[in-house]
Each structure stands twice: as C-alpha cells, then as structure tokens.
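Visitor: missing the sequence, but the structure's below:
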C-alpha cells in the first residue's frame, strides 16, 4: 500500500515538473516575443491606443526618420515595408544611398507599385531610358495612372522613342490606355509610329485607332489620318467610301457624317433606308421646315492626290419646297470657299435623276477636300426647307489626261 502511494506521488511530481517546464518555456517565449509583436503593431499603426508606441518607429512616413527605419531594419532584416519607407525617405532627400538600395528593394517588394515608381524615377534621373520605359509601361499595365504622363513624355521625345517602342510586344497592355488618355494638346503626329505598330500587333483597340484618326484630322495631318484609316479597314477603294450608303455610316474617319441636332429644333433628319425594290440602302434627307438647316447637311472627307476627277450620282425628291435648292459642293479640308459644286438639286416629283460634276483639285488643298451637301444659299439654310430627298449610287473617279483634254 505504502509503495503504491509512493509511486503515485512520484508520477504527480513528474507531471508537475513537465507542466512547469512547458509553462516556463511559454513565459520565456512570451517575454521575448511580446515586445516584438508590439513593435510590429506600432509600425503598422495597428495599436493607435497603445501608449508604448512612442518608443518604436512608426509606419507613418511623415513622422519616421531614416535613422529610425535603419534601427528597425537591423532587427527586422526582411521587412520590405520598412525597406520601402527608408528608400522613399532617402529619395526625397536626394541621398546617394538610394541607388544601391533599389536592387534589394526589387527583391523584397517585386510587386509593389511604389517600389517600381522609385525605380522608374531613379532610371529617369540616371538617363537610363530603357529601364525607365520598362518600369513605366509595367506601372501603366498595373493601373497606375500617374505613370502615363512620364511615359508619354518619353514617347514624344525622338531620342527616347526607341526605348519605349522596345517594350511593345503582342502581349503589351500599356499602349491602348495610354493613347486613350491623351489630352488635346499632345502633338498627335509624334505618336503615329506607336499607333501603327500597335495596330499591327493587335494591342490597339478599334475605338482608340479611330480616335487617333480623328485627332490627326483635327490637327491637319490628313494623309497620316487616311493611311491609318486604310490600315484599320484593311482595304479601301479609291474615291468615296461607302458610295452607295449600303454600310451603316460610322460618323467617323473618312466615312459619311452629319450633325446631330437637338430635339425640338430639328431642321433635318438623315437616315439610311432600304432602296427596295433595288438591293442595298440609300440616304434619306428629310427636311422638316421647323428649324434651320445645318451647313453642311452631310459630308465626307476625301484624300485626292490626283488632279482631275468626275463625281456622279442619282437623287430623287418629293414635296421639296425651296427656291434655290441644294448642291453637293467641294471645299478644301481646311476650309474655305467652294471650288466646285453640282447644279442645283430641286424637286423631281419622285423621279430619279442623275447629276454629273467634273472638277480639278486645287493645289492649295494639298490633297485633302470635303464633299458636302449644302443649301445653295445660306439665307435659305437659315430659313429652313421642307421636303424629302434621296441619294444613291455615288461614284468618284479620277479622269485620265486624255479625257480632260
């Protein structure tokens, strides 16, 4: 009996000693780990109510000094957040230590946009434009909008354009959002090589390419705009685009377009309607008489590099009330007076009639003109007209020299 009690007491002491050992180990770990946990919590601003945070470096960059950050990193060597804060502080002070820190920062925070921004800025200062372009394009792909402005600056500078174009591949996702965000003051012609190459690689969307066409037209670069228009469409016949109105007018590029008027003050309504019983569509121009006619009523920009041309088409009108009628007129794309126009188009009582116009391209137009449907007289456009006109089967061809003679 006594022996059994002794064995039981021995087991109890062994168990107590074992539990005591683990408790001592737990207390030792707690004493070692708790201050570090508090320090980390203070660094990440997770303990705003903790009074002891004043003894540690703060994660707030405005109140954190490089000295504090170095002390923290000596105890937390792999802390990428602290490393980033130190590098940002040194960069703000133009400290020479930034350059050797950046490679380590890239390893500790390879997916941090702020770290990549520091790398881009340092590369720009060192005039290492290849590295700067690589970092900026990656930032744009990650959605960092602030990287677009310095990237566009590199794209506009002839000496750095090649560095940016080297980043352009079939997998690039930075070019389209950069082009789509451009302001009106950007010299669009300098970006044309990027648009052309990006379109060939399939990384520029159709709306962006067409937007570039409009910007080139507005800036007066008609030949560049037309070249991009042809590249976007693949193949375009000479002369008029969509001459029979069979395709829906896009209102952009070198297609047909007409002004959009406010409801209630519509002087004219244009639509592409069925040409039944014939195949295809035709242009319907319905003048309401309730408001002024816009000038032009409809138009299409043209690039004509020849000298002598012939423009033909058919029209029909119904209940057209006008004194002087309408004309298809040609003006230089940059503006100015009419240099050619058809005979006045008047009432035909629902009978199709043809018109024929031969003209020479003025040298002053520099190969770009506009074909426009206009009221013959400006006063009648202001007064408004009533009736319906239809147009179809247009054709614009260059005339041979023998035919001209």
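Guide: Alright, I've got the coordinates. The structure displayed is predicted, hence computed values, not measured ones.
Visitor: drop to CA atoms for contacts and neighbour counts, all remaining ones
Guide: OK.
Visitor: that's a helix at residue 196, yeah?
Guide: Yes - using DSSP: H, G, I helix; E, B strand; the rest coil, the assignment for residue 196 is a helix.
Visitor: quick one, what contacts it?
Guide: Taking C-alpha atoms under 8 Å, 6 or more residues apart in numbering, we find residue 196 in contact with residue 228.
Visitor: how near is it to residue 165?
Guide: Counting by C-alpha to C-alpha, to the nearest Å, the separation of residue 196 from residue 165 is 11 Å.
Visitor: One more: residue 70?
Guide: For residue 70 relative to residue 165 (C-alpha to C-alpha), the value is 39 Å.
Visitor: Check for me that residue 374 belongs to a strand.
Guide: Yes - Residue 374 forms part of a strand when assessed by three-state DSSP.
Visitor: Test my guess that it contacts residue 326.
Guide: Yes - with contacts counted by C-alpha atoms under 8 Å, residue 374 reaches residue 326, the gap being 5.6 Å.
Visitor: what number of residues lie near residue 25?
Guide: 12 (other C-alpha atoms under 10 Å).
Visitor: which element is it on?
Guide: Assigned by DSSP states H and E, residue 25 belongs to helix 2-43.
Visitor: ok, now residue 357?
Guide: Assigned by DSSP H and E, residue 357 falls in strand 353-360.
Visitor: Mind giving me the packing neighbours of that strand?
Guide: Applying 3 or more C-alpha pairs under 8 Å, 6 or more residues apart in numbering; DSSP states H and E, one finds that strand 353-360 contacts strand 308-321.
Visitor: Give me the buried positions along the strand it packs on.
Guide: 308-309, 311-313, 315-318, 320-321 (16 or more other C-alpha atoms under 10 Å).
Visitor: Over to stretch 380-395?
Guide: Buried residues in stretch 380-395 (16+ other C-alpha under 10 Å): 380-381, 384-395.
Visitor: hold the first one in mind and look at this next one:
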C-alpha cells in the first residue's frame, strides 16, 4: 500500500517539508483554483508539479504528484443542462493533459450540489481534540428552518423535527450563520463555495431529477470519458457520497456496495473504478468495508482510510470523525483485505498492484489547533493516523 498525503498547494498550512517528515511516498493534489468545467492546461499541471518538488530551503523534495483529487464534475454535467457537453469535452482534454504529465489515478465524485456535508468543523471531544461532525438534528434545523426547503419537514421523523425546532429556537443569528457556512462549505480546496441562494437554485433544478435519472446522467458521463481514460492509461475512481444517504431531497447514487456494483457493471472496463473511502461509507451501519474491499477490490484504484463513530444505529444519523483505529469500521480487517488484494494483483502480474492510500482526515490535536489548516486536514492528527495505519500494515505484512 503506497502512502500518500493530500496537499492543497502553496496555500496549505501543512507544507512539503511536513509531508517529508511524515514519511509519505507520494502526493495527492489538484488544481483547486481552476473553476469547475475549465480545462486543466499542461502549464498549470506542470506548475503544480514544480511546486511540490521543492522544499523550503530550495532542495529537491523527491515527491511526485501521483493521484488527482479531485478533477471535479460540474453541476451542468450532473444535471445535463447548460454547458454540460462542453464540460465533458474539457474533462477529456484534462485527462489527456494529466496523462502526458505522468499521472495515472484520478479521483472524482458525482454528489449533487454539496460535495460533503458536516454541521460542525471543530467538534470538541472529551480529550480536548476537535474533529468534524454531522449532527442530524442540527442538519434538520438548517433544512427546515434556515433553508426552508419545501417539504423538508416530511423527510424527518417527528422526534427529529421536534429536536430541530428546539435547537433552532435557541440559535442566535451568529449560530445560524455558522451552521449555514459549515453546511455549504463545499469541496475541500475548491475554487467555488455556494451561497444559500446558490443552494436553493440548484435544488430547484434538481427537483425533476430522480436517483435513476442522476445515475443515467452518470453513466452518460462515464461512457464519454472512461474510453479516453482507458486509452491514455488513467484509472478513474469515484468517491462515495458523504454522508452516504439522501439529504435536502437530492438523489444519491454512490452510497452502498450495490451502487458501486452498478457503476462497474454499467461501464465494465478496468479504468472505471472506485475510491474506497472507509469514512464516508462507514457512516452507515449496513456498509461492510472489509467485505467491500474483498468483493470489489479488483477495481479499487485508491483508498481513503479514516474512521467515524456512529451515534445511532440508523441509516441516517449523527456521526463524528474518530481516531483511525477507534471508530466503527474494523480498520485492521480492512487493511488486511487491501494487502490480500495487492498480493493477488502481484501474483497476476498487474502493474497497478501497489494501491495508493492516504490517511484521510484526522483529529486536530496538539499544535494543529493553532495551525488552523484546511478543515479535516491537520498535520499532526493525520501523522498520528498514518503512523497507526503504518503499524497495522507492518504487523500484518509480517
């Protein structure tokens, strides 16, 4: 398993030097400043490669850009509206340019409107560490009382509605604004962040798109771009919905093992693969992460290893980010399944036997709380997670 680390470019408060001291082997990054739907040019790709190749003192880092996360899919493509055909053509050009630069793995997602959703970006644990959290009642308070989405109340149980009303009545304007900002934060590092009005407009445009319709649009996208990826030697890998259940009345198409099976069957070529994120998928109790790695492993091109603690046994419920070995997913069993898949690939002579993974997210601990890095991406918390995962890998490999 190849140890990688997500980096948001020169603005990231976790530096190239920090990554090297953590002992990572490769870098996961993207052109976060380029608007969605626009071509990633060879010049911009080369600039990012040059930025991560140099340490603070000017010495060579030896690190290379190995995984793209993410090459975003526009809302126009998902809805098949506006400039969606142009955006697909631009996506193909970007894939070709990335391949020319020597990059072989591209992570992306097909989540409508909100790419990931948390109600709290700095939830305090008993230890004093902070983490990201999704509180279902707080989300209901936002949906029903702040966003005021038509029909929102019908999506929640009576108990959740009552708790949401109680919490909203206790919120001052600042608390309402903070909750709104957290929920529409957008994809980490992205060039665009939505306003509340942007969200309302997108919801109106999605009103006529069912889950079946969104999946059909997804397949249309894949049928266009995957042949290009296959041709140029790129492995595409779809990230799951986060959280892996419906929100805001929007369709979800990548939340379960069955969803991923449908994805692979729809465009059945090796270049059409999976980002197996144990944190996103692990937020619902019916997802068996070690089993998914065993059954779907042939098409797992990238791994996000993180853990969450579910606060209820419901499919839709509250959860918070936990220590990498401390949540509800059996991380040792998942790593064992990944190592087993790597051995199978080596024995079969596959060039892509070494599966890249990164220690996804992490608790803000120690000096992380002063550094104020990208939410979910602290230096020390991720280093602790990587150390724990590295220990598991070493022990299992013996």
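Guide: Cool, the structure landed. All values derive from a computational prediction rather than experimental measurement.
Visitor: Let me see the TM-score of these two.
Guide: Overlay of the two chains. TM-score (TM-score structural alignment, normalised by the length of the second structure): 0.22; 138 aligned residues with a C-alpha RMSD of 6.6 Å.
Visitor: quick one: secondary structure of residue 271 of the first structure?
Guide: Look at residue 271 of the first structure: counting by three-state DSSP, its state is strand.
Visitor: How much space separates it from residue 282 of the first structure?
Guide: For residue 271 of the first structure relative to residue 282 of the first structure (C-alpha to C-alpha), the value is 8 Å.
Visitor: quick one, which of these two is more surrounded?
Guide: Counted by other C-alpha under 10 Å, residue 271 of the first structure and residue 282 do not tie: residue 282 has more neighbours, with 23 against 16.
Visitor: ok, the more buried one touching residue 316?
Guide: No - with contact defined as C-alpha under 8 Å, residue 282 of the first structure does not count as touching residue 316 (10.7 Å).
Visitor: what is in contact with those two at once?
Guide: With C-alpha under 8 Å, 6+ apart, residue 282 of the first structure and residue 316 have common neighbours 390-391.
Visitor: what's around residue 38 of the first structure, how many residues?
Guide: Around residue 38 of the first structure there are 17 residues (other C-alpha under 10 Å).
Visitor: ok, residue 303 of the second structure - contacts?
Guide: 275-278, 355-358 are the contacts of residue 303 of the second structure under C-alpha under 8 Å, 6+ apart.
Visitor: Could you do residue 167 of the second structure as well?
Guide: Contacts of residue 167 of the second structure (C-alpha under 8 Å, 6+ apart): 138, 141.
Visitor: What helix or strand is it located in?
Guide: helix 158-169.
Visitor: tell me which residues of that helix are tucked away?
Guide: 160-161, 163-165, 168.
Visitor: likewise stretch 148-166 of the first structure?
Guide: 148, 150-152, 154-156, 160-161, 163-165.
Visitor: On the three-state scheme, the spatially closest residue to residue 358 of the second structure that is not a sequence neighbour is what?
Guide: Residue nearest to residue 358 of the second structure in three dimensions, not counting chain neighbours: residue 4, with 4.8 Å by C-alpha to C-alpha, 6 or more residues apart in numbering. At residue 4 of the second structure the chain is in strand, as set by three-state DSSP.
Visitor: returning to that earlier point: please flag which of the contacts of residue 303 of the second structure sit within helices.
Guide: residue 278 (DSSP state H).
Visitor: Can you tell me which of the contacts of residue 303 of the second structure has the largest number of neighbours?
Guide: That'd be residue 278 among the contacts of residue 303 of the second structure, by other C-alpha under 10 Å, with 28 neighbours.
Visitor: hang on, isn't that residue packed against residue 289?
Guide: Yes - assessed by C-alpha under 8 Å, residue 278 of the second structure is found in contact with residue 289 at 6.5 Å.
Visitor: just checking, residue 286 of the first structure is part of a strand?
Guide: Yes - read with three-state DSSP, residue 286 of the first structure is one of the residues of a strand.
Visitor: Is it in contact with residue 268, as I believe?
Guide: Yes - proximity of residue 286 of the first structure to residue 268 meets the contact threshold set by C-alpha under 8 Å, at 5.5 Å.
Visitor: Which one's more surrounded, those two?
Guide: Using other C-alpha under 10 Å as the criterion, residue 286 of the first structure and residue 268 rank with residue 268 on top: 24 against 20.
Visitor: what's around the closest residue to that one other than its chain neighbours, how many residues?
Guide: Leaving aside its sequence neighbours, residue 268 of the first structure sits nearest to residue 287 (C-alpha to C-alpha, 6+ apart; 4.2 Å). Residues lying near residue 287 of the first structure (other C-alpha under 10 Å) number 22.
Visitor: The closest residue to residue 82 of the first structure other than its chain neighbours - how many residues pack around it?
Guide: Closest residue to residue 82 of the first structure apart from its sequence neighbours, by C-alpha to C-alpha, 6+ apart: residue 69 at 6.4 Å. Residues lying near residue 69 of the first structure (other C-alpha under 10 Å) number 24.
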